[in-house]
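Peer 1: Need coordinates for the below:
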Amino acid sequence: MARGQQLEVLNALDVAKTQLYHFTAIVVAGMGFFTDAYDLFSISLCTKLLGRIYYFHPDSKKPGSLPPGASSAVTGVALVGTLVGQLFFGWLGDKMGRKKVYGITLVLMVVSSLASGLSFGNRPQGVIATLCFFRFWLGFGIGGDYPLSATIMSEYANKRTRGSFISAVFAMQGFGILTSGIVAIIVSASFNHAYPAPTYEEDRAASTISQADYMWRIILMFGAVPAGLTYYWRMKMPETARYTALVARNAQKAAKDMARVLNVELDPEVEKVEKLTERSSNSFGLFSRQFVRRHGLHLLGTTSTWFLLDIAFYSQNLFQKDVLTGIGWIPPAATMSAGEELFKIARAQTLIALCSTVPGYWFTVALIDVIGRFAIQLMGFFFMTVFMLALAIPYNHWTKKAHRIGFVVMYSLTFFFSNFGPNATTFVVPAEIFPARLRSTCHGISAAAGKAGAIVGAFGFLYASQSKDPNKTDPGYPTGIGMKNSLIVLACVNALGMLFTFLVPEPKGKSLEELSGENEDENNDEDAKTTSNRTAPV
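Peer 2: The predicted structure follows:
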């Protein structure tokens, strides 16, 4: 596409004022992320219950707990499914179109959420295996939502507020995390009221079985509700104009769809599309030398920063209960019934989500188009590094009762700056800087790299935080030595994220075609190379 010859339909989207359809798209796409976060993070609330039910020994005076292998499998299998789904649906979204694939991912999430709560088996291993099977497919559907939601929102948005719109979709993840805690609080409080904990310790341990079996199933199945409510509206959304015009090359349909959305008259410009696509140099493939020359460093930047971020982000979120138990903020499991333990863990996680996680997302929404993606990502990685080291180096100081609140405050700040930082920007940038016909694929690859980091964090943190400590004899209890070392490693990971951020360009204020080089023709190829390889912030 020759420079300056932007199609009217795409220009109309770039300069459009904020309208109702923008907010509709945010809610419809965002509810997918609400469901994603709820499903991925609610499992951390359920693992304690699963251990009490399926690994309970009547002769033991302690509640049952999942072995590390079973715990990491239940926690991590959805992440594996998400990684596979991001690659598959990202590629499929560029081949078949965003809308055609969008409904499939939602159906998978609804069915798998319900099936997870209905997991069955005659033995503990059977129930855990069934649960892992359904959670893999749940993750597979969630994985597809990442590239499709990001791409759809970026292609609908105007260039002035595009970053805010995309990050607003992702910010719904914060509400999903918050809701998972609230639902767990309501469920546990309901069962605690209906079945008060017995007085004797033996009866307390035995009474957890029937209660806990209902609680974890209800919590997991609730994830189907928000996803199911948005299916109708997803199917009503038209295909994005950028896919229809630049990939499917159907200018007439693109103009017709966007004229209805924007409520304006648009010229289809059929001849212009044919001429521009014929002379466009932007027809290279994902594995071509030209792609590597134009976007290779960009893809390395988006994949590496997302990989490093998710090691820290998922370690913090999935094992938050272990960190808080390690410093004594949550009492030992043996002193509580199942409902009491779930209530206290959910209350702690909800408090942190409400005070730090959710505000962090919305700070990004408010400021991303003001100070830019680069500055927010660099700042976020920096402060995550600082606060992780501040927690790790004097770790023994924080475990003392008088200093626990200080630990929780600083720990919460790491959540704030991950969300007012790289957790949001790593989602936004890959949806902006790649060509339309590769946008969903490249976002899927970047997101899959993130989930690879999440898997490293989920499995690695579990074992590292339980390393041998001469003062602790319970292998299921997070030890001081292991926790301290884990926090130091996470700080180093965040520091590396700062370095790789310099490979990522600043998309603020530019159209998608400017960023991807799709408004460059063969005569401007060298200029396109110079523009696309700019990695410093503007």
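
Peer 1: going forward, measure contacts and count neighbours with C-alpha atoms only.
Peer 2: OK.

Peer 1: Checking R439 next. Helix, strand or coil?
Peer 2: Under DSSP: H, G, I helix; E, B strand; the rest coil, R439 falls in the helix class.

Peer 1: what about it, how many neighbours?
Peer 2: 27 (other CA atoms under 10 Å).

Peer 1: and if you look at the one 10 residues further on?
Peer 2: The burial count assigned to A449 is 23, neighbours taken as other CA under 10 Å.

Peer 1: Proceed likewise with the subsequent sequence, for comparison:
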Amino acid sequence: MASHSLTVLEALDNARTQWYHFTAIVIAGMGFFTDAYDLFCISTVSRLLGRLYYFDPSTGLPGKLPTNVNNMVTGVALGGTLAGQLVFGWLGDKLGRKKVYGLTLILMVISAILSGISFGSSAKAVIGTLCFFRFWLGFGIGGDYPLSATIMSEYANKKTRGRFIAAVFAMQGVGIIFAGLVSMTLSKIFISCSKSAPSFSEDPVLSTQPQADHLWRIVLMLGALPAILTYYWRMKMPETGRYTALVQGNAKQAAVDMGSVLDVEFQDEADKVLQFKAANSYKLLSKEFYDKHGLHLIGTMSTWFLLDIAFYSQNLTQKDILPAMGLIKKDVEINALEEVFEISRGMLVVALLGTFPGYWFTVYYIEIIGRLGIQLMGFIMMSSFMMVMAVRYENLKEDNKWLFGLLYGLTFFFANFGPNTTTFVLPAELFPTRLRSTCHAISAAAGKAGAMIGAFVVQSYTLDEKPTRIKHALMVLTFTNLLGFCCSFLLKETKGMSLEEISGEDGGRGEKKPEAVTARRSVSMQEHRNSVSLQGNHV
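Peer 2: Sure, this is the predicted structure:
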């Protein structure tokens, strides 16, 4: 059986935190910044699309996107993300992390630009083209999930690995903030410009159509910019040492690659690497995988699936909270550009006060509390706040608007200081190197399946905005979070352990009993005393 004494692995696990670790966080994190911007910016302009391309037949005035069209515009990228996760996750294990990593970025850049160019001679053609390109945008985004998580986990040392992976995911919060900020800034600029234009109308229900049509296109195309800026550095990253050594079986190249970016001495252990690789050659669809990791995969899939049902359903109370807090006016009171500004402002406030802090609390506490502790706490807190909102919904909506907003913000906070981050971290640590990207992709795809249920099924149930329906939905989400809490016990804590100890790739040698460790230390101390005594006698 292979030993855990491969120096390339021990060197990576015990390396001091260096500048390149932070460089890797930025390179991988910018991918997630782009992912979040591209996925969430559509929410700021979807109602604008309705005003531009759809009209109320009874009045001839600008209308809104039909429900099925709105679901396609805002949700088609989620379907693309699910498909991209499975395809690129599998390719990441077959071809290597680096080879596939650049492809996802290229696809995101091209699709973001083409989404903004979306053309057609009719509303149906424009929206159809937009949905087509946003599907492929999501496909590229999907590849970023397993690859970024896997690369960061395989570069990091075992003491700070959780913080590094969480920091990559936390860039999603920054991307959401920028989606709101960019839309706010551009809409404000266009509002100023449109007021001096001959086509400007004082009637709030009439859109300033030429300016508004430019706005949504620019917002979508700007999603390509961070991806373009990141591409060069992503291509300069060497393949991870773990993949090169344990999957390709090339210890010498692993030592060269890691030695070029980390200030650590590596040794060539070709024979040991081949033994290590041979001992971990089982496939995903095998009894050995099921015995070792079957419950872990069920755990990562189920918790991510259940979390995303709740996480992507949280918008169902937003339409009440934001107007109640004075962040959004009714659409009959403002024109199209002003509506974009106010929706973007609402998104920015929620992100700054609820979403963003939660990510970074996890970064700070994940190596203190542990992954499972944070995940269990997050599920329980989300359940508690959603239950309060369900039971007291009408009272909160009418008489306690600020408390309503606080509960809503805290739900987002504990989603991110909780399972929304840890469900991303754990699949990058629990599985063996040769299947790590694939298993992370399967887990993430289960999450996106949950996201589509939350975005379409749960929110469609509450479209008539009847309080009883929203209360029922919130109670269902409370139960969903409690189920996620229970499924978390299928997982294990990974804090402070090497990836090979966690996955069992070291043949179980890394998991030593405390008594054995104590005995070994006693023997070592005795040998040291004997050595000192002999040296004294010799002198």
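
Peer 1: Quantify their similarity with the TM-score.
Peer 2: Superposed pair, TM-score by TM-score structural alignment, normalised by the length of the first structure: 0.91. Supporting alignment: 511 aligned residues with a CA RMSD of 2.2 Å.

Peer 1: Let me see the contact set for the most centrally placed residue in the second structure.
Peer 2: Centroid check for the second structure by CA atoms, centre = their mean gives F169 as the closest residue, at 5.3 Å. Counting by CA atoms under 8 Å, 6 or more residues apart in numbering, F169 of the second structure touches G29, F32, Y359, T421, F424.

Peer 1: out of those, which are inside strands?
Peer 2: Taking DSSP state E, every one of these sits outside strands.

Peer 1: and I228 of the second structure, how many neighbours does it have?
Peer 2: Neighbour count of I228 of the second structure, defined by other CA under 10 Å: 15.

Peer 1: actually V264 of the second structure, not the one I wrote
Peer 2: Residues lying near V264 of the second structure (other CA under 10 Å) number 15.

Peer 1: cool, and I165 of the second structure?
Peer 2: The number of residues packed near I165 of the second structure is 29, by other CA under 10 Å.

Peer 1: Aligned to it, what sits in the first structure?
Peer 2: Under the alignment (TM-score structural alignment), I165 of the second structure pairs with I166 of the first structure.

Peer 1: Would you mind naming the helix or strand containing that match?
Peer 2: Per DSSP states H and E, I166 of the first structure falls inside helix 162-194.

Peer 1: starting at the chain centroid, how far to that helix?
Peer 2: On the basis of CA atoms, centre = their mean, to the nearest Å, helix 162-194 of the first structure sits 13 Å off its chain's mean C-alpha point.

Peer 1: Relative to the second structure, what is the average displacement of the next helix or strand after it?
Peer 2: With elements assigned by DSSP H and E, the helix or strand that comes after helix 162-194 of the first structure is helix 201-221. Once fitted to the second structure, helix 201-221 of the first structure is off its aligned match by 2.6 Å on average (mean CA distance after the TM-score superposition for the first structure).

Peer 1: ok and helix 201-221 of the first structure relative to helix 162-194, angle-wise?
Peer 2: 140 degrees (axes from the mean of the first three to the mean of the last three CA atoms, to 10 degrees).

Peer 1: ok, residues contacting helix 201-221 of the first structure?
Peer 2: For helix 201-221 of the first structure, the surrounding residues in contact (CA under 8 Å, 6+ apart) are 39, 42-43, 46, 49-50, 52-53, 58, 61-63, 113-118, 180, 183-184, 187-188, 191, 195, 197-198, 336-339.

Peer 1: Can you tell me which of these are buried?
Peer 2: The neighbour-count criterion (16 or more other CA atoms under 10 Å) marks 39, 42-43, 46, 49-50, 52-53, 62-63, 113-118, 180, 183-184, 187-188, 191, 197, 336-339 among the contacts of helix 201-221 of the first structure as buried.

Peer 1: In strands only, show me those residues.
Peer 2: Reading strands off those, I find no matches (DSSP E).

Peer 1: How far off centre is the helix or strand harbouring I228 of the second structure?
Peer 2: Using DSSP H and E, I228 of the second structure falls within helix 224-236. Relative to the mean C-alpha coordinate of its chain, helix 224-236 of the second structure is positioned 18 Å out (CA atoms, centre = their mean).
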